[in-house]
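Novice: got a predicted structure plus its sequence, pasted below:
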Amino acid sequence: MDARGVSRNDLQRYCAVLARQFPFALSLNSQARQAAADRAWAAISRFYEHCRLKIPGKKGYPQFQRDCRSVEYKTTGWKLEADGIHIRFTDGCGIGRLRLIGSRDIMTFPLSQIKRVRLLRRADGYSCQFAVAATRRVEHQPSGKQVGIDLGLRAFFTDSEGNTVAPPQYLRKAERRLKRLHRRLSKTQKRSAKRKKARQALSKAYLKVQRQREDFARKQANALVSSHDPLCLRSLADPPSRQEPSSGQEHF
């Protein structure tokens, strides 16, 4: 497969070859293998696109992914039970029957609209994600306001009216706890139960910071979009550097 001219369809067909060679690939659902091939092709096509556009810096050469935290099923390999709170995976991986916990009632959507089911493993446990083909409508009241924003380091962003939003600095606030968890992890013995517990606590702390950052960014973006009609973002033609960009590099 490592040759010139390999396409997405070639990766899809190669999944059947791998299934005959490796038992763990054979036990996985065929469409789940195709979804994994699509994920690999996304990295390959992104590398080709960066080379074609001659993007400066590293082009993002596809690397081998040692650990994969998620598995994605399409329309087969899973079955949602009639009660709406249990899902059963029918391939040979042995996942079996799982109970769904959450506020979303997935049974309100027809099964024909559920296009993807993904099992995701994070530091705080497992989650089941459903990709549903549905039209989402968000009512927007025109305000007639125009604004431009400039992202920065000292301020999260500054708009054209002079208003600034201070960065929340979630990582800076969590540094003391993270350092303490790192010290606790370094004092444990490798391959011990205490080390596994300490590593999980450290992963949860980093996951909390990640979710805080994402939640803050989404709320700020939603506030800007809902309160303004046209929104302009200042960007640079070249990647950020230590030198001040010239006036010809800035555009909206």
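Specialist: Now that the structure is in, tell me what you want to look at.
Novice: rest of the way, CA atoms for contacts and neighbours
Specialist: Will do.
Novice: which SS state does the closest residue in space to Cys128 that isn't next to it in sequence fall under?
Specialist: Here the nearest residue to Cys128 in space, its sequence neighbours aside, is Leu119; by CA to CA, 6 or more residues apart in numbering that works out to 4.8 Å. Three-state call for Leu119 (DSSP: H, G, I helix; E, B strand; the rest coil): strand.
Novice: OK, contacts around Leu119?
Specialist: 70-72, 126-129 (CA atoms under 8 Å, 6 or more residues apart in numbering).
Novice: in those residues, which residue is surrounded by the most others?
Specialist: Counting neighbours by other CA atoms under 10 Å, Glu72 comes out on top of the contacts of Leu119 with 20 neighbours.
Novice: quick one: that residue from Arg52, how far?
Specialist: 30 Å (CA to CA, to the nearest Å).
Novice: am I right that Ile114 is in contact with Leu80?
Specialist: No - taking contacts as CA atoms under 8 Å, Ile114 lies outside contact range of Leu80: 10.3 Å.
Novice: where does Asp215 fall, secondary structure wise?
Specialist: helix 193-227 (DSSP states H and E).
Novice: tell me the buried residues in that helix?
Specialist: Neighbour-count burial for helix 193-227 flags 195, 198-205, 208-209, 212-213, 224, 227 (criterion: 16 or more other CA atoms under 10 Å).
Novice: presented hereafter is structure B, for comparison with structure A:
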Amino acid sequence: MNGYFFDMDGTLYNNRFHEVSEKTFKMLNELQSQGHFVALSTSRCQSELKNLPSCMRSFQFDCMISDGGALILDKHKEILEMNCIPKETMRSIDQFCKERNLEYRYSTRGGNYFGTPYSSFAHNIYFELYLNSPVYKPYKEDEVLNVLLFCQGETKEALRPLIKNLGYVEYPDCFELRANQVDKATAVKKIIDAHAFETTYCFGDGTNDIDMLKLADVGVAMGNACDALKEVSDVVIGRVDEDGIYNFLMGK
């Protein structure tokens, strides 16, 4: 039995056309029918997964890693592991954002919210991903799995001391924050350690997939992946809009 771990956006899912191709979906089912382990590893939270095409909402992954590695669910969506950002740190993040009028979104096991009032900038980011914008719900001691904090320039530098003990991925316009030593790769490793996979394949397209691909026996970067991911991958395949996954696995 092999283990196959797939990122969602830009890997299985084509954001531009809001679709998972028929061939890609067919391949996921084929892998499972052959007795392989098929897992999802995404930075989306559980609420954001509900906005995917119906085929993805109904597909039963053998394991689902969400919130950038903070939440691991089994095939029945029972919790295998959940790692939350410390509440003291969340209170500091919330205060930091309120003092500077920054927008941030936080996810919990059951929801996805803006902790501060949001602008058209944040709304448009979600619109471009075909996601419903989270509602505004001030933070009140929730168990938080993942935070997207929108900031740039000097504000980023002011934030760094506050998040030094968290796991994070930095993007041009935001930070994605998680608990310390929590990311996609650490979550994938826990699943690998619990199974005896003959070969482990990890597929991705973004900088938050780098460590996950390094961990795999075969790290697979999509043709539309960022250059940094392609550099650490074992193989670069076709783009998400070219049925890259299907063509690669059919040719193995």
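Specialist: Cool, the structure landed. This one's a predicted model, so the numbers in the text were calculated from it and none came from an experiment.
Novice: TM value for the aligned chains?
Specialist: Comparison of the two superposed chains (TM-score structural alignment, normalised by the length of the first structure) gives a TM-score of 0.26, and 95 aligned residues with a CA RMSD of 4.9 Å.
Novice: narrow the contacts of Leu119 of the first structure to those in strands?
Specialist: With DSSP state E as the criterion, strands contain 70-72, 126-129 from among these.
Novice: circling back to that earlier point, looking at the buried residues of helix 193-227 of the first structure, which one is closest to Arg46 of the first structure?
Specialist: Arg213 (25.8 Å; CA to CA).
Novice: isn't the closest one up against Tyr170?
Specialist: Yes - between Arg213 of the first structure and Tyr170 there is a contact under CA under 8 Å: 7.0 Å.
Novice: where along the first structure do the helices fall?
Specialist: 8-21, 23-27, 30-53, 170-173, 175-186, 193-227 (DSSP state H).
Novice: can you check the second structure too?
Specialist: Using DSSP H, helices in the second structure cover 22-33, 46-49, 54-58, 87-100, 120-128, 153-163, 184-193, 210-215, 227-232, 244-250.
Novice: can you lay out those as a markdown table showing mean neighbour count and distance to Cys202 of the second structure?
Specialist: Shown next, in a markdown table, are the helices of the second structure (neighbours: other CA atoms under 10 Å; distance: least, CA to CA, whole Å):
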| stretch | mean neighbour count | distance to Cys202 of the second structure |
| --- | --- | --- |
| helix 22-33 | 15 | 13 |
| helix 46-49 | 18 | 20 |
| helix 54-58 | 13 | 18 |
| helix 87-100 | 15 | 31 |
| helix 120-128 | 13 | 26 |
| helix 153-163 | 13 | 28 |
| helix 184-193 | 18 | 9 |
| helix 210-215 | 21 | 5 |
| helix 227-232 | 17 | 12 |
| helix 244-250 | 17 | 11 |
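Novice: as TSV, the ones you listed with distance to Val147 of the second structure would be great.
Specialist: Converted to TSV, the helices of the second structure look like this (distance: least, CA to CA, whole Å):
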stretch	distance to Val147 of the second structure
helix 22-33	30
helix 46-49	13
helix 54-58	23
helix 87-100	9
helix 120-128	13
helix 153-163	11
helix 184-193	15
helix 210-215	20
helix 227-232	23
helix 244-250	30
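Novice: and those helices: which comes nearest Glu81 of the second structure?
Specialist: Going by CA to CA, the one of these nearest Glu81 of the second structure is helix 184-193, 8.8 Å.
Novice: run a quick neighbour tally on the spatially closest residue to Asp159 of the first structure that is not a sequence neighbour.
Specialist: Spatially, and ignoring its direct neighbours in sequence, Asp159 of the first structure is nearest to Ile149 (4.1 Å; CA to CA, 6+ apart). Residues lying near Ile149 of the first structure (other CA under 10 Å) number 21.
Novice: and what of Ala16 of the first structure?
Specialist: For Ala16 of the first structure, the number of neighbouring residues by other CA under 10 Å comes to 15.
Novice: can you check Val147 of the second structure too?
Specialist: 27.
Novice: Leu177 of the second structure versus the residue nearest to it when sequence neighbours are not counted, what's the distance?
Specialist: With CA to CA, 6+ apart as the criterion, Val147 of the second structure has its nearest non-adjacent residue at 4.4 Å, and that residue is Tyr106. Counting by CA to CA, the gap from Tyr106 of the second structure to Leu177 of the second structure is 9 Å.
Novice: okay, the contacts of Leu119 of the first structure in JSON lines with distance to Leu11 of the first structure next?
Specialist: Listed next are the contacts of Leu119 of the first structure as JSON lines, based on distance: CA to CA, whole Å:
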{"residue": "Ser70", "distance to Leu11 of the first structure": "19"}
{"residue": "Val71", "distance to Leu11 of the first structure": "17"}
{"residue": "Glu72", "distance to Leu11 of the first structure": "16"}
{"residue": "Tyr126", "distance to Leu11 of the first structure": "28"}
{"residue": "Ser127", "distance to Leu11 of the first structure": "28"}
{"residue": "Cys128", "distance to Leu11 of the first structure": "26"}
{"residue": "Gln129", "distance to Leu11 of the first structure": "25"}
